[in-house]
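[1] Sequence first, predicted model second:
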Amino acid sequence: MSRAALRIVVVAGFVFLYAPILSLVIYSFNESRLVTVWGGFSTKWYGELLRDTQILEAAWISLKIAFLAACLSTILGTLAATALARHGRFRGRTMLGGLVTAPLVMPEVIIGLSLLLLFVAMESLVGWPAGRGLTTIVIAHATFGTAFAVVVIQARMVALDRSLEEAAQDLGARPLRVFFDVTLPGLAPALVAAWLLAFTLSLDDVVIASFVAGPGSSTLPMVIFSKVRLGVSPEVNALATLVIVAVTVVVLAAAWISARRPATDAGPH
């Protein structure tokens, strides 16, 4: 393939990926309520969005659920990754590995339905959880978030230099202190990546949350999905634009920090 043809393919690929996003951003400033008819430049839909209590409440609920689910997923993923990466073969290892990786390949509809049946059975047997709501959504999101966290953290844990841990033990440190003072700092990049991945997956989920949510616990994706079914609203375009801007800022900040780190590390100590 010639260089000109390669450039054409690359440009066509970028247009295919980003033209719909650019169109969404442009029409978020549309004066008209009809999202496919340009009626002039206006920012009124951003004001309407900030006055939409349903969307704002759903966004706050989604952020709370994503934060809690990400924290729980990271903790459980660290424990499971430690068992799989550091304790060799033990009874139940195969079952543990299968349980933590099953959500990676299982359809979300099956996960949501099975969790719904589990919560209903638990409520009838032990009285908890009492109905469906924030608690059940957090548990459900942590269930599949843990699977992704295990993959990220286990890969990092296998690559760690165990001689540092052995040196700490030779100096008299107990295993628990070695884990918190040596192992966890080495896992920090993987822990951050696993937390962000679980947070994003939770914030994006609509299928599983639809099964386990109850009255007053509708997440932002659920609200957007319900609005889109009745027709795309300019407020949804404005909300999507704000999300795109927030993600872009985070990505650019991460790239800037990564670009500065080698220069900082190369400086005098």
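    That came through, no problem. Numbers count the residues shown, from 1 in each chain.
[2] Please count neighbours and contacts with C-alpha atoms only from this point.
    Fine.
[3] give me the element the closest residue in space to Leu201 that isn't next to it in sequence is part of.
    Closest residue in space to Leu201, ignoring its immediate chain neighbours: Gly145 at 7.1 Å, by Cα to Cα, 6 or more residues apart in numbering. Assigned by DSSP states H and E, Gly145 belongs to helix 134-159.
[4] Need the contact partners of the next helix or strand after that helix.
    Per DSSP H and E, the first helix or strand lying C-terminal to helix 134-159 is helix 162-170. With Cα atoms under 8 Å, 6 or more residues apart in numbering as the test, helix 162-170 has contacts from 175, 178-179, 182-183.
[5] what sits against Ser202?
    So Ser202 contacts 62, 65-66, 69-70, 141, 145 (Cα under 8 Å, 6+ apart).
[6] ok, back up a step: separation between the residue nearest to Leu201 and Leu79?
    According to Cα to Cα, to the nearest Å, Gly145 and Leu79 sit 14 Å apart.
[7] do the same with Arg7
    47 Å.
[8] higher neighbour count, these two?
    Using other Cα atoms under 10 Å as the criterion, Arg7 and Leu79 rank with Leu79 on top: 14 against 11.
[9] Could you say which helix or strand holds the more buried one?
    Per DSSP H and E: helix 53-86 holds Leu79.
[10] Could you name the helices and strands sitting against that helix?
    Contact partners of helix 53-86 among helices and strands, from 3 or more Cα pairs under 8 Å, 6 or more residues apart in numbering; DSSP states H and E: helix 93-105, helix 134-159, helix 184-204, helix 220-229.
[11] same thing but 10 Å
    Packing partners of helix 53-86 (3 or more Cα pairs under 10 Å, 6 or more residues apart in numbering; DSSP states H and E): helix 44-50, helix 93-105, helix 134-159, helix 184-204, helix 220-229, helix 234-265.
[12] Next, the buried residues of the second one.
    Taking 16 or more other Cα atoms under 10 Å as the basis for neighbour counts, the residues of helix 93-105 that come out buried are 97, 100-101, 103.
[13] and here's the other structure:
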Amino acid sequence: MRKVLERLYLGLLLIFMYAPIITLIVLSFNSSKSRAKWGGFTLEWYVNLLSDEAVASALFNTLSIAILATIISTIIGTISCIAMIGLNARLRSFIMSITNIPMINADIVTGISLMLLFRFLHISSGFTTILLAHITFNIPFVMLSVMPRIKNMNVYVYEAALDLGAAPLYAFYKTVLPDLWPGIVSGALMAFTMSLDDFIITYFTKGSGFETLSTLIYNEVKRGIQPEIYALSAIIFVVVLTLLMLVYRVPAKKNKD
């Protein structure tokens, strides 16, 4: 009886979480603009989405920011973790605790504080401010993925490679990087997902006249939800779900090997 109740509870929880998303995806293929009736299967809204210049511009902005923020935050986060190898455990734990604050801090607080900082520094709102904001909140996610690999790494292998005559860069490439690679990939995928999905911080740092997919959808919803928004939301959900599956698959495959 207990197992039945547990499965029933889990089933209800999953339905509550994913029924709205499934409904949205189904409506994205509905030929009728009405949400109350099914008018037949169609790909019209996806076709219209591809020909929408505003959506194309927002998509380009979103992907550009996400890719650049991922690359830069992954490099900074990885280097920061490597730099902490020589620190004692207490100091390393203290630095990681400070680094993790942006992850547990409310997004609206981070967004407003970054907006005020950019205004204080007289940085014009737009692509640059959004990119800097995304790099800021992505770095902790990268460090959170890389640091466990640092803790489990055997530093004596790197020192042995140096003793055997290997150059520092070559020794790092052959001994350290392979151990860190799964964490780096996981952190990069997580950073890309967070950047692609962010709305609150982007909204406060974007200024006027610059749109990403999340802010474009928000503005469209205020004017009335169009079927094209269903299609766009469905695409975003599938992309984010795919990236999250890759995030968890890479470490699992490495551990299996």
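    Yep, that arrived. Quantities reported herein were computed from a predicted structural model and do not represent experimental measurements.
[14] quick revisit: the residue nearest to Leu201 of structure 1 matches what in structure 2?
    The pairwise alignment with structure 2 assigns Gly145 of structure 1 to Asn138, based on TM-score structural alignment.
[15] what about that match, how many residues close to it?
    Per other Cα under 10 Å, the neighbour tally for Asn138 of structure 2 reads 29.
[16] circling back: out of the contacts of Ser202 of structure 1, who's the most crowded?
    The most crowded member of these, judged by other Cα under 10 Å, is Gly145 (31 neighbours).
[17] SS state for Ala166 of structure 2?
    Under DSSP: H, G, I helix; E, B strand; the rest coil, Ala166 of structure 2 falls in the coil class.
[18] Now check structure 1 for the residue matching it.
    Using TM-score structural alignment, Ala166 of structure 2 lines up with Ala173 in structure 1.
[19] how close does its match get to Val182 of structure 1?
    10 Å.
[20] sorry, back to before: check contacts around the residue nearest to Leu201 of structure 1.
    Contacts for Gly145 of structure 1 (Cα atoms under 10 Å, 6 or more residues apart in numbering) come out as 66, 69-74, 76-77, 100, 103-104, 139, 194-195, 197-202.
[21] mind redoing it with 8 Å?
    Gly145 of structure 1 makes contact with 69-70, 73, 197-198, 201-202 under the criterion Cα under 8 Å, 6+ apart.
[22] Nearest to His87 of structure 1 among the residues you listed?
    Ser73 (20.6 Å; Cα to Cα).
[23] sorry, back to before: determine which stretch of the helices and strands packed on helix 53-86 of structure 1 is the most buried.
    Highest mean neighbour count among those (mean count of other Cα atoms under 10 Å): helix 134-159, with a mean of 23.
[24] post-alignment, that one versus structure 2, mean distance?
    Overlaying structure 2 shows helix 134-159 of structure 1 at a mean distance of 0.8 Å from the equivalent residues (mean Cα distance after the TM-score superposition for structure 1).
[25] now Trp195 of structure 1, nearest residue through space, not along the chain?
    Per Cα to Cα, 6+ apart, closest to Trp195 of structure 1 is Ala70, 5.2 Å.
[26] separation between that neighbour and Leu176 of structure 1?
    Taking Cα to Cα, one finds Ala70 of structure 1 at 23 Å from Leu176 of structure 1.
[27] Give me the most central residue, structure 1.
    Thr200 (1.9 Å; Cα atoms, centre = their mean).
[28] how about that one, what's its match in structure 2?
    By TM-score structural alignment, Thr200 of structure 1 lines up with Thr193 in structure 2.
[29] hang on, its match packs against Leu243?
    Yes - counting by Cα atoms under 8 Å, Leu243 is a contact partner of Thr193 of structure 2 at 6.6 Å.
[30] burial measure for Leu63 of structure 2, as a count.
    Residues near Leu63 of structure 2, counting by other Cα under 10 Å, number 16.
[31] The one 5 residues further on too?
    Leu68 of structure 2 has 17 neighbouring residues, counting by other Cα under 10 Å.
[32] which residues sit in contact with it?
    So Leu68 of structure 2 contacts Leu131 (Cα under 8 Å, 6+ apart).
[33] go with 6 Å
    By Cα atoms under 6 Å, 6 or more residues apart in numbering, no residues touch Leu68 of structure 2.
[34] Contacts only, for Leu14 of structure 2.
    Residues near Leu14 of structure 2 by Cα under 6 Å, 6+ apart: none.
[35] Would you mind pointing out the helix or strand it falls in?
    Short version, using DSSP H and E: Leu14 of structure 2 is in helix 2-27.
[36] Over to Ala36 of structure 2?
    Using DSSP H and E, no helix or strand contains Ala36 of structure 2.
[37] Which residue in structure 1 aligns with it?
    Under the alignment (TM-score structural alignment), Ala36 of structure 2 pairs with Thr36 of structure 1.
[38] The closest residue to its match other than its chain neighbours and Arg51 of structure 1, how far apart?
    Leaving aside its chain neighbours, Thr36 of structure 1 sits nearest to Tyr27 (7.8 Å; criterion: Cα to Cα, 6+ apart). Distance, Tyr27 of structure 1 to Arg51 of structure 1, using Cα to Cα: 19 Å.
[39] Please say which of those two ends up with more neighbours.
    More neighbours surround Tyr27 than the other of Tyr27 of structure 1 and Arg51, with 24 against 11 (other Cα under 10 Å).
[40] Roughly how far does that one sit from Thr146 of structure 1?
    Relative to Thr146 of structure 1, Tyr27 of structure 1 is positioned 38 Å away (Cα to Cα).
[41] any idea how far Thr242 of structure 2 is from Lys206 of structure 2?
    From Lys206 of structure 2 over to Thr242 of structure 2 the distance is 27 Å, taken as Cα to Cα.
[42] got it, and Ile130 of structure 2?
    24 Å.
[43] ok, now Ser233 of structure 2?
    Taking Cα to Cα, one finds Ser233 of structure 2 at 14 Å from Thr242 of structure 2.
[44] Repeat that for Ile229 of structure 2.
    20 Å.
[45] repeat for Leu43 of structure 2
    Distance from Leu43 of structure 2 to Thr242 of structure 2, by Cα to Cα: 22 Å.
[46] same check, this time on Met1 of structure 2
    Distance of Met1 of structure 2 to Thr242 of structure 2, given as Cα to Cα: 36 Å.
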